[in-house]
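1. Sequence and predicted model, in that order:
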Amino acid sequence: MRGPFKVGDRIQVGSFNGDVVEINFLDTTLWEFSGNLMTSDLPSGRLIRFPNSLIFQNQVYNYSWQKFPLVWNEISFYITYKSDMDWVENEIRQICLSHLDAKTKDHIQDMRDQISETPVEGIEIKEFPFINFRIHENNWVEVVLIYIVDPKLSSQTRSDIVKAVIPALLKEPAKVSFAPEGS
């Protein structure tokens, strides 16, 4: 029987988030991630067992779909207007790429192909990862890094990128300055 997920997939059914560890005729068991105990994508240690009838009553989100097993992730950094935006964009992009595993890099073209096959026009990926800039009301610029990642590695990858980007940007005070504390 075709199902919306298999053992090992990272899913959300209703308010339940978890990695599927067991599927039986009557129920499914998830190893919870996020939830009440954790705010990250790491397993909380709790098991969630729910009746399979919930699958027909709720949306099912599969974060590890076989055709495209990655999810979008984003990180924000805050800099001043005086910063060299092109340099910051390039530096963050290169650091992010250096922290993505080979499996993820292999899927970048798959992602481009899937987006180009959608009926939605105007979506084109020229550079990856994406870097978007937003003006904030407190007179600073939010730099948003958007990239794809294995859903089970999302928290660790985010942490690794942050730990690499901040020191790299701090090394170049002539090219980038940060929003003052308390703004």
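-> Received, thanks.
2. Please make it C-alpha for all contacts and neighbour counts, starting now.
-> Noted.
3. To what extent is the nearest residue to Pro129 once chain neighbours are set aside buried, counted in neighbours?
-> Residue nearest to Pro129 in three dimensions, not counting chain neighbours: Tyr147, with 4.9 Å by Cα to Cα, 6 or more residues apart in numbering. In terms of burial, Tyr147 registers 22 neighbours under the definition other Cα atoms under 10 Å.
4. One more: Asn132?
-> Close neighbours of Asn132, defined as other Cα under 10 Å, add up to 12.
5. element containing it?
-> strand 130-136 (DSSP states H and E).
6. Tell me the gap between that strand and the middle of its chain.
-> Distance of strand 130-136 from the chain centroid (Cα atoms, centre = their mean, to the nearest Å) equals 17 Å.
7. What of stretch 129-146?
-> Using Cα atoms, centre = their mean, the mean C-alpha position of stretch 129-146 is found 17 Å from that of the whole chain.
8. same question, stretch 154-169
-> Computed by Cα atoms, centre = their mean, the separation of stretch 154-169 from the middle of its chain amounts to 13 Å.
9. Check it against this one:
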Amino acid sequence: MQQARFRLRAFRKASLIAVALTSLLLLVVGPTEEALAQDAGVTATEDTSVEPKRQLQPEEVAREAGAEAQRTALGLRQGLLNALPKLTVVLGTLLLTWLVARGSRALLHRVLGRWARADASTALVSICVWLLGTGIAVSVLAGDLRAMLGSVGLVGLALSWALQTPIESFTGWLLNSFQGYYRVGDRVQVGDVFGDVYAIDFLSTTVWELGSPERPGAVHAEQPTGRLITFPNNEVLTGTVVNLTRDFPYVWDELLVPVANESDLRYALELLLRLATELLGEDMAGPARQYETLLREARLETSVADKPEVYVSLADSWTNVTIRYLVHARQRRKWKSLLAERVMVELNQPAHAGRIIPVLPRQQVQFLGVDGRPTDVPGSRRE
């Protein structure tokens, strides 16, 4: 089904391009107005003076067909010869347009320098120059403003249908260039693609892929997989762009530590908070102040913790203690691994035995008496 849709779409695009090229060809080598008027006069004269024709023989039909083909070829040849001066002017106009576009790009690059939107501005100026030059060239070919507008409209409609995806991708590149959704070096997630931006072209963007738990078969962490992924820039228009490092390269991360319900919960909270503060407290202070400043400028909540925090939530048969902390987006796995190692080593110390009980798989077996009521049997509950 998908293959049939793809073939139908390709046939539609090819048909539109063929119509556009045919109209352009007729515009270049079509007969002139004088030739059309002369043919109309000849036809009218023949219609008034014609007598009933006799039935032609096969040899005469063949000669008439050959003569008609010769007249058609001569007409096309004459139309091309008549269009040679126009074609010379058109080629000169396109050459001048190319020189002006190239000179304007060089001038704008020198004036704008390393401005973030210099490439997009230069591209827009070049497009305007080419549109102006192409309009002048088509007007010279058509010789009539109405014919020019009709031909340009037909060609533009056909190309817009046939080149829909490239046009959307180029629009996405322009929008990203001026809005700055992501730059080279940013860590982004666009649709299903997650990685560091490697290159941004007019029609596509290339990223170094990063692993994530949501992508089966990849590295299950935010570390490079070694693969390059290229996606069209129209994803900016149709998808969601998540940038982890554009304005603030730090993100909140969490480590979940389950403890048994029989544990000393307050003691466990104090211990885990102390371990996280010793490891991450100093590195969190500066980013927390920067984060608070950004939130204040955006008129959002400004109460940002400058030290790790712990939270408690209930599970089926144990208690989850969540350690929340602020780390650099490119170092999430490193700090989570260090914190998990320190927590596990500390919880195995003899000083915490009996106060912080780890969670083990549990299975409860319940026996029913003869009357169908539960019966307490020693050892019916195992941990």
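-> Sure, I can see it. Just so it is clear, the model here is predicted, and its values are computed rather than measured.
10. aligned partner of the residue nearest to Pro129 of structure 1 in structure 2?
-> In structure 2, the residue paired with Tyr147 of structure 1 according to TM-score structural alignment is Tyr325.
11. Tell me the secondary structure of its match, please.
-> In the three-state summary, Tyr325 of structure 2 is assigned as strand, counting by DSSP: H, G, I helix; E, B strand; the rest coil.
12. Quick test: name the residue nearest the centre of structure 1.
-> Centroid-nearest residue in structure 1, with Cα atoms, centre = their mean: Asn73, separated by 1.9 Å.
13. residues contacting that residue?
-> Ile146, Tyr147, Ile148, Val149, Ser154, Arg158 (Cα atoms under 8 Å, 6 or more residues apart in numbering).
14. Need the max-distance pair from those residues.
-> Within those, two members stand farthest from each other by Cα to Cα: Ile146 and Ser154, at 12.0 Å.
15. Ile161 of structure 1 versus Ala168 of structure 1, what's the distance?
-> The spacing between Ala168 of structure 1 and Ile161 of structure 1, counted by Cα to Cα, to the nearest Å, is 11 Å.
16. buried set for the strand holding Asn132 of structure 1?
-> Phe130, Ile131 (16 or more other Cα atoms under 10 Å).
17. Comparing that strand with structure 2, how large is the average distance?
-> Comparing strand 130-136 of structure 1 with its match in structure 2 after superposition yields a mean distance of 1.1 Å (mean Cα distance after the TM-score superposition for structure 1).
18. Pull out the buried positions in stretch 110-120 of structure 1.
-> For stretch 110-120 of structure 1, the buried set under the neighbour-count rule, 16+ other Cα under 10 Å, comprises Ile115.
19. that older thread, from the contacts of Asn73 of structure 1, pick the one nearest Pro119 of structure 1.
-> Of all the contacts of Asn73 of structure 1, Pro119 of structure 1 sits closest to Ile148, with 21.4 Å by Cα to Cα.
20. Pull the number of nearby residues for the closest residue to the closest one other than its chain neighbours.
-> When the adjacent residues along the chain are set aside, Ile148 of structure 1 lies closest to Trp72, with 4.5 Å between them (Cα to Cα, 6+ apart). Neighbouring residues of Trp72 of structure 1 were enumerated by other Cα under 10 Å; the total is 12.
21. hang on, Trp72 of structure 1 in a strand?
-> Yes - Trp72 of structure 1: assigned to a strand according to three-state DSSP.
22. on that earlier part again, what about Ala168 and Ile161 of structure 1, which has more around it?
-> Set side by side, Ala168 of structure 1 and Ile161 show more neighbours around Ile161, with 19 against 15, by other Cα under 10 Å.
23. That one and Arg93 touch, don't they?
-> No - the pair Ile161 of structure 1 / Arg93 is not scored as a contact, 10.1 Å apart, by Cα atoms under 8 Å.
24. quick one on the thing from earlier: check contacts around the residue nearest to Ile148 of structure 1.
-> The neighbourhood of Trp72 of structure 1, defined by Cα under 8 Å, 6+ apart, consists of Ile146, Tyr147, Ile148, Val149.
25. between those residues, which is nearest Ser44 of structure 1?
-> The shortest gap between Ser44 of structure 1 and any of the contacts of Trp72 of structure 1 belongs to Val149, at 20.1 Å (Cα to Cα).
26. you'd agree the closest one is up against Ser64?
-> No - because the distance of 10.4 Å does not satisfy Cα under 8 Å, Val149 of structure 1 is recorded as not touching Ser64.
27. Neighbour count for the two, which is higher?
-> The residue with more neighbours, out of Val149 of structure 1 and Ser64 and counting by other Cα under 10 Å, is Val149; that gives 23 against 20.
28. In JSON lines: the contacts of Asn73 of structure 1, plus distance to Val88 of structure 1.
-> Compiled in JSON lines, those are given as follows (distance: Cα to Cα, whole Å):
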{"residue": "Ile146", "distance to Val88 of structure 1": "14"}
{"residue": "Tyr147", "distance to Val88 of structure 1": "16"}
{"residue": "Ile148", "distance to Val88 of structure 1": "20"}
{"residue": "Val149", "distance to Val88 of structure 1": "21"}
{"residue": "Ser154", "distance to Val88 of structure 1": "22"}
{"residue": "Arg158", "distance to Val88 of structure 1": "18"}
